[in-house]
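A.B. asks: model this:
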Amino acid sequence: MAVNAAKSGGRVVARHGGALFRLAPVSGLSTSTAAMTAQRISHYLAHHPRATWEALSAAVPAAPLPHGHVDAVILSLAAKNSHTSSPELVARNALTFFYWSASSSSSSQSHSLRSYCLLVHLLSRAALIRDASVLLQSAIAKHSSSPASPFLDAFFAAYEDSGTAATTRGLHLLVHAYARARLPEEALDACHYLSQRGVVPSLAAFNAVLHAAQRSGRFGVAWEVFELMTLKRVYANQSTVELVIGVLSRSGALARMAALVERIHGKKCAPGVVAHVALTLRIFEEGRTEQGILLLRRILQRNMVFDDIAYSLIVHAHCLAGDLKSACEQRDDMVRRGCRLNSFVYTCLIRVHCSEGNVDEALQFLQEMLSIGLKPYDATYSHLVAGCFRQGRMEEGSEYMGKMLHEGLVPDNGTCNEMLEALCDSGEVSKANELLTAVMDKGVVPDQNTYLRLINGYGKVGDAQGIIKIYHEMEHKGLNLGVDVFTSIIRGLCQCRNLKEAEKFLTVVQRKILAPTSEMYDVLISSNCEKGNTKKALWLYDKMTENDMAPSADIFMMLVKRVIKAKPACSSNC
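C.D. replies: Reported below is the predicted structural model:
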């Protein structure tokens, strides 16, 4: 098939199989003439067996194409469902025209985002996935923005404008393209965008986003993708489960989650069960109880978790929400359905009773648990110990702590801090220190809050050396000490009436390039006033004003009264 071209009088004449194409003069094209030219070019591309660059240069005007001319040509091809030409042939010719018009020396404009989008849908319809992917990645690199909504709007509009000839293949390809570009957040946005418009991404597309999120360490995005696909009834396959297990492993939560599932069910479960339990727990911990229960019921219908695991997690959700009545009703429903109660369910009920101060009811659940042969674990004891110490029942709490340590179990930092706070508030700081040493020997690593409780405790009993020792221990462990730590140290030393050491720590704060707080100055001013050192209190007040700070109203009045009281004494001496 030959193409003959001749230029005469500003026209280009192209012959194709005996048919004569007369394209309008280039200069001064009207809107209607430009539209006619676009139709003729699209007709040429739709019926020519192989549009080469040479043939296009002969058949298409060589001068700059009007704005939107390329869009119109591709739109005409994308919206046309030709029965006479192969979709692959039309798409390849359109791609050739696209590249030719972009690189032609006569072309003065780069392609619009709309041109890219229309052509991607045309290529996708023809199953030219590789070409469509390359073009889509190029479009993302040139036209994508943050947020991705303008790009998504343009891409979906091109899909709709393609008419009945369009397929959703290009829409799924967009999710893949974002994932390949290592843009998991944008890929997730695309998944949400398409889902809201009735186009649910394919399982392969969701897996691609999961893979991108896992590789880039965006674990939060990975969980959102896993949740969305499950809620949209796109259920996980083996690749999905492997990716989610990879997220759990890389975030350090896999062993804990597998142990929890085994504790509920009584034996080890498949990775798919662990993955879905982890997702559900994450939703519950975010306070989205209803959404988590909905998701749980869906995966239960698909036999992706066991009945006892599902009902146990629902009990856990109600306990997290503080709805003890619903939690107990769900536990009773478990029994009616023939599910075996487990230590996880009892621990959830014990936790909510202890948090509400009902330690006696929690102990009843413990006895019921032991009576049916269930064994308490570290969380069970931790909740009981913390509950006892909060209620001032320190002997009982210490007894359960002893059982816990005897069984080789270790409390978490939150439980340790509850115990230390209760002991320090009661003035038993030495016992608190001994307790901390004992749990540290078992592997507990104290955090900043742990040491803050000891600092406050030493301040209440007037042990300045104890405070200083805690400070040096924190420094030795390399903890990042902020102004809240130094505020507690200064307050504690002032309680011990060791103002000289307290002022030294004010200097330490400045040396560490930290900004002293008004609370630090308030404590020092009030302590000096109480001690009768008015001159020092005024000096500290001056320092406050130099740093654009002002004392609280109570401290200011205390300082004023002290100055007024000091003046008569000065006058009588004079």
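A.B. asks: alpha carbons only for contacts and neighbour counts from here, please
C.D. replies: Noted.
A.B. asks: residue nearest the centroid of the protein?
C.D. replies: residue 220 (3.5 Å; Cα atoms, centre = their mean).
A.B. asks: do you know how far that one is from residue 143?
C.D. replies: In this view, residue 220 and residue 143 are 26 Å apart by Cα to Cα, to the nearest Å.
A.B. asks: which stretches in the stretch 151-300 of the chain count as helices?
C.D. replies: Taking DSSP state H, counting those that start in this stretch as the test, the helices found in the stretch 151-300 of the chain are 169-180, 184-196, 203-216, 219-231, 238-250, 254-265, 271-285, 289-301.
A.B. asks: can you put those in CSV and add distance to residue 315?
C.D. replies: Output for the helices of the stretch 151-300 of the chain, formatted as CSV (distance: least, Cα to Cα, whole Å):
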stretch, distance to residue 315
helix 169-180, 37
helix 184-196, 30
helix 203-216, 29
helix 219-231, 20
helix 238-250, 23
helix 254-265, 12
helix 271-285, 11
helix 289-301, 10
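A.B. asks: quick one: closest of the ones you listed to residue 390.
C.D. replies: helix 271-285 (23.4 Å; Cα to Cα).
A.B. asks: what angle sits between the closest one and helix 254-265?
C.D. replies: Interaxial angle of helix 271-285 relative to helix 254-265 (axes from the mean of the first three to the mean of the last three Cα atoms, to 10 degrees): 90 degrees.
A.B. asks: between helix 271-285 and helix 219-231, how big is the angle?
C.D. replies: Orientation of helix 271-285 against helix 219-231 (the same axes, to 10 degrees) gives an angle of 100 degrees.
A.B. asks: show me what helix 271-285 is packed against.
C.D. replies: Under the contact criterion of 3 or more Cα pairs under 8 Å, 6 or more residues apart in numbering; DSSP states H and E, helix 271-285 touches helix 219-231, helix 238-250, helix 254-265, helix 289-301, helix 307-320.
A.B. asks: how about this one, so we can line them up?
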Amino acid sequence: MTLQAKEYFEKAAENEEAGGHYNLGVLYLKGIGVKKDVRMARKYFITAANAGQPKAFFQLAKMFHTGIGLKKNLGMATALYKLVAERGPWSSLSRWALESYLKGEVGKAFILYSRMAELGYEIAQSNAAWILDKYGERSMCMGESGFCTDTERHQRAHALWWHASEQGNEHAALLIGDAYYYGRGTERDYDRAAEAYMHARSQSNAQAMFNLGYMHEHGEGVPFDLHLAKRYYDQALENEPAAKLAVTLALMSLWIRTNYADSFWVRLIDSLPELFPKVGAWVGDVVLDEGNATILTLFVCLLTVLYFRDRQRRRAEIALPPHPNEHDIPAPFVGCKRLEVGNWELGLEGNFTELKFNLSDLHLYLNSSGSGHSLSDEGPEYLHHGVMVWGFSFLYHPVAWACKHQTFIFFSKKFNYIKFTNSIIEKVLIELKDPKDAKPALKFFHWSSHKPNTNKIEHGIQSYCLIIHTLVRARFLIEARALLESVVKKSSNDGSSSGFIVVEMLFSSYKSMDSIPLVFDLLIQTYSKLRMFDIAFQACKYIEDNGFSCSLVSFNTLIHVVQKSDRNKLVWKIYEYMIVKRTYPNEGTTKMMISALCKEGKLQKSIDMLDRIHGKRCSPGVIVNSSLVFGILEEGRIDEGIMLMKRMLQKNMIIDDVAYSLIIYAKWKNNNLKSALELYDEMLRRGFRANPFLYTLFINGHCKEGRVEDAKQLMQEMQNMSLKPYDETYNVLIEGCSRAGKLEESLEFCEEMLNEGFLPTFSAFNEMVAKLSARRDVDRANAMLTIMLEKGFIPNEATYSYFMDGYGSEGAIQEVLKLYYEMEYRNHSPGLLAYTSLIRSLCRVGKLMQAEKYLRVMEDRSIAPSEGIYESLISGHCQNGNRIKALQLYNETIKKELKPRSGSFLELVEQNYNAGLQKENKVLDA
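C.D. replies: As a prediction, this is how the structure comes out:
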């Protein structure tokens, strides 16, 4: 039957039936009637998927998911799973909607697409939004009071486009950006338009890249930046070669704007959007096929004219503009003497009557009347290549004024041959601290470090901090973040500081720059991004100690990156500090802390503890906060933990009964059982119920103090109140009873524990085994171990060591060897404890040769023998009268720098003395 089915499937595949290819793939994948061959299965599944078979997509998704047949790729697996989901039975709605649209039933198509959009179908979201935008009232869209108004339609279309863009539809994000840019259905908002274009750009949409370049060119919604505009235009051309004409024209516009700032040509380009409708009508009169050629010809002519004019201008002598009028000069310069640089005069304070600097001849004339400064005091110094280092303290006033009131090209020409010092730059930046001067300040900052014709100056950290303050006040956050990242890297690579100096510098300049606290949040986020966790946390403390508060966003950013780096202790320190400083977490913070608990492997433990206290599942926030307090108490910081818990109670961040239980735990942790019991009584009087967590605490306290009967009585009370004991309850009782010598009760609690489905801890079980071994009742412990092994208990080395000592003291050496072989069989490599017990047991029964054999096995396995092992061997040989061998082992002990107990030495001396071996005694005395 299988062979016959395979033949039919092959005939179907020959007829290009997708089902035939798919079923052949299944046969080869599972090895039904054919030899199992994953490669052949993959081949048929790919062919079926290309024919549109959903089941084939599913099989390929599984291959990508599991890495069987295809290289593991979770991204591809997710995409294919999504494709399968969208091709389910509900996809018939899509076909129905398309048929309705083709028939002209737009309203019906919109309703069907809307139903699919609610299911998360991306194509349906995009189509529904398109119908709303294109057909308006015909879309039959229903609003709050009948059919949708224009505003309601646009809002709904925006929402649908946004959902589609989140699923990877970059065209939808582009349409959202266009709506905000042109004000379609909403107020014009360049910032939100830029945000939408950035979302589309991240999905490699060339039109979005071009739009972002245009917005940077004109400073609409994003900072004015011609270099960034050119970068976006180039990216648009790389992603869409068909945009060559548009990008070429845009780059021409950039060239004109760069070389002819504030000229007629720039004003003409800026007026093009207003002239475009008229130009469009004119182009409409021209043959459409010749439209692009006509426009390109006009721009080529324009560029030719500009080129010849620029060449003529370069050849001619530069005619510098006259100095500004008296009323245009800022107040600090009115009525002052004038400094003339070239043909441009600047108002200056001082007794200078005339100061001229000729850039071509490098002559300086200084005629002073009165008690003015002499040239040797603080005049300019000349460097090579006509570069002048200006030393006058008043230079920053005209520089700042020029930055504010002159074009930057003009400014660059006037100050190109002056080399600025860091102190002058800092004073200029202080003069430009007003947010409206942020752009000139940023341009001056970059220009001063890349100024041509002079030696480049490297900005100091203080200069970076000053410009960052200004940019943050002006909300140029992208530029501020970039400079923060640069200055932090600069300071950390300096070697003399670790990057923390940036915090101190920002604080020292905070008041003089009239800054805002946001600058410190951006700094913390920059430290976090650069994975400088310790400095970031230290900066948080420094900021809080100096009267400012870090925002929740900054704390969340820091917690996120630290949690990703597996530094869990630091995560909890940051979270604790955040709450201490009254910055309270949100849902995002809680999610990150839950992830931290998962990574530590403590999430289930925390949930179980709260379930025992509260009786039902607590919210994630309570789980996180309770884990924080419990961790603090575990560290012994009792007062800090209680204080933090009280603050959480005030903000309802923790439940009352949980808080009471943790405070009682703190009292118990502080070895104050009496106070804990008193607080427990108060808790009951206030109407709170007892819980297994507290009973286990009290049972543990009584066991530690040796009052086992009181602990057993509390256990009985728990069971009478229908409070279910858990594993820790049984463990403390087993350990407590064993220490008190009540081994029968210990065994009973162990059996009860196993019946309840729990397994004892190593410490509890080993304590019981040790006491039973000492009482020579090791068989009962071994029988219990057998039951526990069947339930999944895996004994450790100490467990086997106690059993070996027990059987060794009874002389049952075969049982000791069985335990040793069992360890080997379970791949539980014996260590020092096991070998000590084994060799000690062999020496007790006089099997010294075998004991020495295992001594050599130890050494071969690089396990260093202890003093106890050598003492057992020396004692055994002495008892057998083999004094020479005993002496050899003693010397071997000394060579290995071990210190055998004095009893071994005395026993060896006594044996030698009785035998009359005085010579050997002399060796020992030496």
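A.B. asks: residue 547 of the first structure: which of the helices and strands packed on helix 271-285 of the first structure is closest?
C.D. replies: Using Cα to Cα, the nearest of these to residue 547 of the first structure is helix 219-231, at 41.6 Å.
A.B. asks: what residues in the second structure pair up with that closest one?
C.D. replies: Mapping helix 219-231 of the first structure onto the second structure (TM-score structural alignment) gives residues 568-580.
A.B. asks: check stretch 326-339 of the first structure too.
C.D. replies: By TM-score structural alignment, stretch 326-339 of the first structure lines up with residues 675-688 in the second structure.
A.B. asks: how about residues contacting that stretch?
C.D. replies: Here stretch 675-688 of the second structure makes contact (Cα atoms under 8 Å, 6 or more residues apart in numbering) with 657, 660, 664, 665, 667, 668, 689, 690, 698.
A.B. asks: could you find the closest non-adjacent residue to the counterpart of the first one in the first structure?
C.D. replies: Residue 657 of the second structure is assigned residue 308 in the first structure as its aligned equivalent, the criterion being TM-score structural alignment. In space, residue 308 of the first structure comes closest to residue 339 once its chain neighbours are excluded; the distance is 5.4 Å by Cα to Cα, 6 or more residues apart in numbering.
A.B. asks: before we move on, what about residue 764 of the second structure?
C.D. replies: residue 735 is the one closest to residue 764 of the second structure (Cα to Cα, 6+ apart), at 4.8 Å.
A.B. asks: isn't the one you found up against residue 745?
C.D. replies: No: using Cα atoms under 8 Å, residue 735 of the second structure is not in contact with residue 745, being 10.5 Å away.
A.B. asks: in the first structure, what stretch matches stretch 711-726 of the second structure?
C.D. replies: Against the first structure, the aligned range for stretch 711-726 of the second structure is residues 362-377 (TM-score structural alignment).
A.B. asks: residues near residue 588 of the second structure, how many?
C.D. replies: Residue 588 of the second structure is flanked by 12 other residues according to other Cα atoms under 10 Å.
A.B. asks: just the one 5 residues further on next, same as before
C.D. replies: Burial of residue 593 of the second structure is recorded as 28 neighbouring residues (other Cα under 10 Å).
A.B. asks: also residue 106 of the second structure?
C.D. replies: 19.
A.B. asks: which residues are in contact with stretch 714-733 of the second structure?
C.D. replies: 691-692, 695-696, 698-700, 703, 708, 711-712, 746, 749-750, 753, 758-761, 764.
A.B. asks: neighbour count winner among residue 735 and residue 745 of the second structure?
C.D. replies: Using other Cα under 10 Å, the more surrounded residue of residue 735 of the second structure and residue 745 is residue 735, with 27 against 16.
A.B. asks: got a list of what the equivalent of that one over in the first structure touches?
C.D. replies: Aligning on TM-score structural alignment places residue 735 of the second structure opposite residue 386 in the first structure. Contacts here follow Cα under 8 Å, 6+ apart; on that basis residue 386 of the first structure touches 354, 397, 415, 416, 418, 419.
A.B. asks: for residue 610 of the second structure, same thing?
C.D. replies: Residue 610 of the second structure neighbours (Cα under 8 Å, 6+ apart): 616, 617, 618, 623, 658.
A.B. asks: any idea how far residue 292 of the second structure is from it?
C.D. replies: 73 Å.
A.B. asks: repeat for residue 794 of the second structure
C.D. replies: Following Cα to Cα, the distance that separates residue 794 of the second structure from residue 292 of the second structure is 82 Å.
A.B. asks: so which of these two has more stuff around it?
C.D. replies: residue 794 (15 against 12).
A.B. asks: three-state assignment of the corresponding residue of the first structure for that one?
C.D. replies: Aligned counterpart of residue 794 of the second structure in the first structure: residue 445 (TM-score structural alignment). Assigned by DSSP: H, G, I helix; E, B strand; the rest coil, the conformation of residue 445 of the first structure is coil.
A.B. asks: excluding covalently adjacent residues, which one is nearest to residue 445 of the first structure?
C.D. replies: Closest to residue 445 of the first structure by Cα to Cα, 6+ apart is residue 413, at 7.6 Å.
A.B. asks: need the counterpart of that neighbour in the second structure.
C.D. replies: Per TM-score structural alignment, residue 413 of the first structure is aligned with residue 762.
A.B. asks: isn't its match right up against residue 794?
C.D. replies: No: using Cα under 8 Å, residue 762 of the second structure makes no contact with residue 794, being 9.1 Å away.
A.B. asks: stretch 697-713 of the second structure spans what distance, first to last residue?
C.D. replies: 14 Å.
A.B. asks: could you say which helix or strand holds residue 367 of the second structure?
C.D. replies: Per DSSP states H and E: residue 367 of the second structure is located in strand 363-368.
A.B. asks: in the first structure, what residues pair with that strand?
C.D. replies: The counterpart of strand 363-368 of the second structure in the first structure, using TM-score structural alignment, is absent.
A.B. asks: flag every buried residue along that strand.
C.D. replies: residue 366 (16 or more other Cα atoms under 10 Å).
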